[in-house]
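In: Quick one: sequence plus predicted model below, questions after.
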Amino acid sequence: MVVTSPLKGQSHSHSFTKFLPYALYALLPIALFRLYFHPFPFPQSTTDQLSHNSRIILTTSSSSSSSPPLSFSKEEEIANETPCDYANGGWVHDKMGPLYNGTTCGTIKDGQNCISHGRPDLGYLYWRWQPSQCKLPRFDPNTFFHLLSNKHIAFVGDSMARNQLESLLCMLATASYPNLVYKDGVDTKFRRWHFASYNITISVYWSPFLVRGVEKSKTGPDHNELFVDTVDARWGADLDHIDMIVLSTGHWFLHPAVYYEGGSILGCHYCPGLNHTEIGFYGVMRKAIKTALETIIERKGANGNGIDVLLTTFSPSHFEGEWDQAGACPKTKPYKEGEKMLEGMDADMRAIEVEEMETAKVNAKQFGGLRLEMLDVTKLSLMRPDGHPGPYMYPFPFANEVQERVQNDCVHWCLPGPIDTWNQILLEVIRRWSIQSRREE
């Protein structure tokens, strides 16, 4: 059968056919650029349907009390026999980039949304952490949903806890969008999200010291007040309803403070003008972590409900200049192995956390149903001076002209960014726990 072309003249048709592939090649990068920075949002119903379809394979109904075990390959089982040291390794180039961008999840704190704030260099997005002696898989949201279905996960601590939480929500949002079900007034320090298809609740509790604290204010004292023998009542009151808790603390102990223990003044840190003994903050930070871990173990262990406890280690800052000077954290690439050593305060803060977690693990053995682990992210974070918002904590800070003085954030992490790796490790710890549990059944 001969089909007549609607175009008049074969020469024109051949010309069109000849140049069509070139036109497609030219349009492809433009389309990819458009999708990355301005993705088409999924309607809520579509996202829920996608997550539901994925869940048919991986999970049971959220109304059930338990989920069927994940099917792990023999290779995965063998690989998980020996715990992986995720703390040591190096950053390697990754052409795949992050799972999400700054416009797709809607939960990023404005000051960490570096892409939407006009950060011009995007090279910091294309690195992945490679442990020295094992593999760290790419984050899989469906695996997370399966392993934690019907659970309440709480991030408790300072702004680094919030930073990690928002990273996790963004990665999970690539499979199922989180529904904000609670917000403490206009504040973002206490929030709660729910993934209905999996009956997973994820909360964040602002508790920069983990223990009870009174933050300095314009109308009150110009120093913080800490009560090191009592946990913060806000998260402590909900502890019985939490299945997994991720603790994070450190930076707030650097601020001036007066410490109390047993109803008496223990001492202070940087409190000139007050008649208190200067005792620094290391010992107090140790007491606060110890109080938090002991309270969790005693309460959850005694009632037999059990809990999973993770402690995220100290995340170093990267100020190379004054906070209000241009170029305070100017690096655009990670440090190479051996180029930056873990030492000084960064090493001391991490050491306290590691030691207290090891002690807590021993104490937890007297109870059943308790699993405790470190998220040792100090070294891998130390090696990423390029991952902070810097001046891009504000939108387009140099839009008019280069400012001599501009506030910089060299503490928190851009989203997406290096902090996504923390949640990759979190998921691997949870996955290993699941494999171990299946073996013990």
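Out: Yep, it's here.

In: contacts and neighbour counts: CA atoms only from here.
Out: Will do.

In: number of nearby residues for D94?
Out: 12 (other C-alpha atoms under 10 Å).

In: Who are the contact partners of it?
Out: Y126, W127, R128 (C-alpha atoms under 8 Å, 6 or more residues apart in numbering).

In: adding another structure so you can compare the two:
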Amino acid sequence: MAMVVELSEQSCNFFQGSWVYDESYPLYDSSSCPFVEPEFDCQKYGRPDKLYLKYRWQPSGCDLPRFNGQDFLLKWRGKKIMKDTLSTLRFEDYGVTIMYYRTTYLVDIVSEKIGRVLKLDSIEGGSAWLGADLLIFNSWHWWTHKGSSQPWDYVQEGDQIYKDMDRLIAFSKGLATWGRWVDTNINSATTKVFFQGISPTHYQGQDWGGSSSKSCYKETQPVSGSTYPAGSLPQQAIVRSVLSNISKPVYLLDITLLSQLRKDAHPSAYSGEHAGNDCSHWCVAGLPDTWNMILYAALS
């Protein structure tokens, strides 16, 4: 069964709402945070405006609680939390370990004689996730990469090897493999599993009612209201379909719509490591903090 996050206020959907100006934002100064990676540190790398930092997500029927780090650590004392980029933070006073394991496709990429093979039905790397008390997965961003940024040369399903495959079809097959892994390996009594929804891009201005020549560059305000002109993404349907076929509870953090509304929240030209116009990653401080607040609310 697939479950959108069940929160204590059952009448409230944290994923439906709008962005409102809030003078108290941002809640922290990114320059004082040693964990912000260069490609997300927009203020450090010259972004001239700060209005994008002043918006708070307001759900339609309730308020989103602010993240309380100490409360979070107390509730997860002695636990291991794993996300999807390789790194480890240990809060020894609380016995909390947060591990980031980078596996961009969830399924395996294996070096063979013919080259690097993306194996849509193999997930041996999943052994690294065992033993965690909380698992937070996401995927899709890398499935669209081609050329020199594509980390594989061939795609394999069963005994069939392909030079390429429709990326939505490949994503669906790979995610289904992950779903079977969850059913086989997760003990729901001891491990909570979350899947973070699709993080959108803003390269096409017509998606939000702008001109076709526009991108996220020099955008300084969110899309107003609570709907996105371009509508939902086909990847969202794939995620929901795969989750609906998993027998173990997997909680969907459905952050796509609230992120679609933030055309202003990308690094664009102000990234420390990405040349050109980056309209796929997000500034920190910024939108990802809201994702974390929703996760915090879901775990409270």
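Out: Yep, it's here. In this text the structure is predicted, and so the values were computed from the model without any measurement.

In: one step back: can you lay out the contacts of D94 of structure 1 as a markdown table showing secondary structure, neighbour count and distance to C105 of structure 1?
Out: Below are the contacts of D94 of structure 1 laid out as a markdown table (DSSP: H, G, I helix; E, B strand; the rest coil; neighbours: other C-alpha atoms under 10 Å; distance: C-alpha to C-alpha, whole Å):
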| residue | secondary structure | neighbour count | distance to C105 of structure 1 |
| --- | --- | --- | --- |
| Y126 | coil | 16 | 19 |
| W127 | strand | 22 | 21 |
| R128 | strand | 22 | 21 |
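
In: which of these does structure 2 keep?
Out: Among those, the ones still in contact in structure 2 (both residues aligned by TM-score structural alignment, their matches' C-alpha atoms under 8 Å) are Y126, W127, R128.

In: Tell me the residue in structure 2 aligned with the last one.
Out: In other words, R128 of structure 1. In structure 2, the residue matched to R128 of structure 1 (TM-score structural alignment) is R56.

In: Y259 of structure 1 too?
Out: Match for Y259 of structure 1 (TM-score structural alignment): V155.

In: R90 of structure 2 contacts M82, doesn't it?
Out: No: if you go by C-alpha atoms under 8 Å, R90 of structure 2 and M82 don't touch, sitting 11.8 Å apart.

In: which non-adjacent residue is nearest the residue most central in space within structure 1?
Out: Centrality entry for structure 1: nearest residue to the mean C-alpha point is Q164, 2.0 Å, by C-alpha atoms, centre = their mean. Of all residues not flanking Q164 of structure 1 in the chain, I419 sits nearest, at 6.4 Å (C-alpha to C-alpha, 6 or more residues apart in numbering).

In: does the counterpart of that neighbour in structure 2 count as helix, strand or coil?
Out: Aligning on TM-score structural alignment places I419 of structure 1 opposite P288 in structure 2. At P288 of structure 2 the chain is in helix, as set by DSSP: H, G, I helix; E, B strand; the rest coil.

In: Test my guess that P288 of structure 2 contacts L295.
Out: No: using C-alpha under 8 Å, P288 of structure 2 is not in contact with L295, being 10.7 Å away.

In: Find the helix or strand that T88 of structure 2 is a member of.
Out: strand 87-91 (DSSP states H and E).

In: Could you tell me where the helix or strand following that strand falls in structure 1?
Out: Using DSSP H and E, the helix or strand that directly follows strand 87-91 of structure 2 along the chain is strand 96-100. Matched against structure 1 by TM-score structural alignment, strand 96-100 of structure 2 falls on residues 200-204.

In: what's the distance between the matching stretch and the middle of its chain?
Out: 13 Å (C-alpha atoms, centre = their mean, to the nearest Å).

In: Would you mind getting the average deviation of that stretch from structure 2?
Out: Here the mean offset of stretch 200-204 of structure 1 against structure 2 after fitting is 0.8 Å, by mean C-alpha distance after the TM-score superposition for structure 1.

In: ok, back up a step: same list (the kept ones among the contacts of D94 of structure 1) but as a markdown table, adding distance to E77 of structure 1.
Out: Shown next, in a markdown table, are these (distance: C-alpha to C-alpha, whole Å):
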| residue | distance to E77 of structure 1 |
| --- | --- |
| Y126 | 30 |
| W127 | 27 |
| R128 | 24 |
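
In: I'd say L89 of structure 2 and Y101 touch.
Out: No: with contacts counted by C-alpha under 8 Å, L89 of structure 2 stays clear of Y101, the gap being 11.8 Å.
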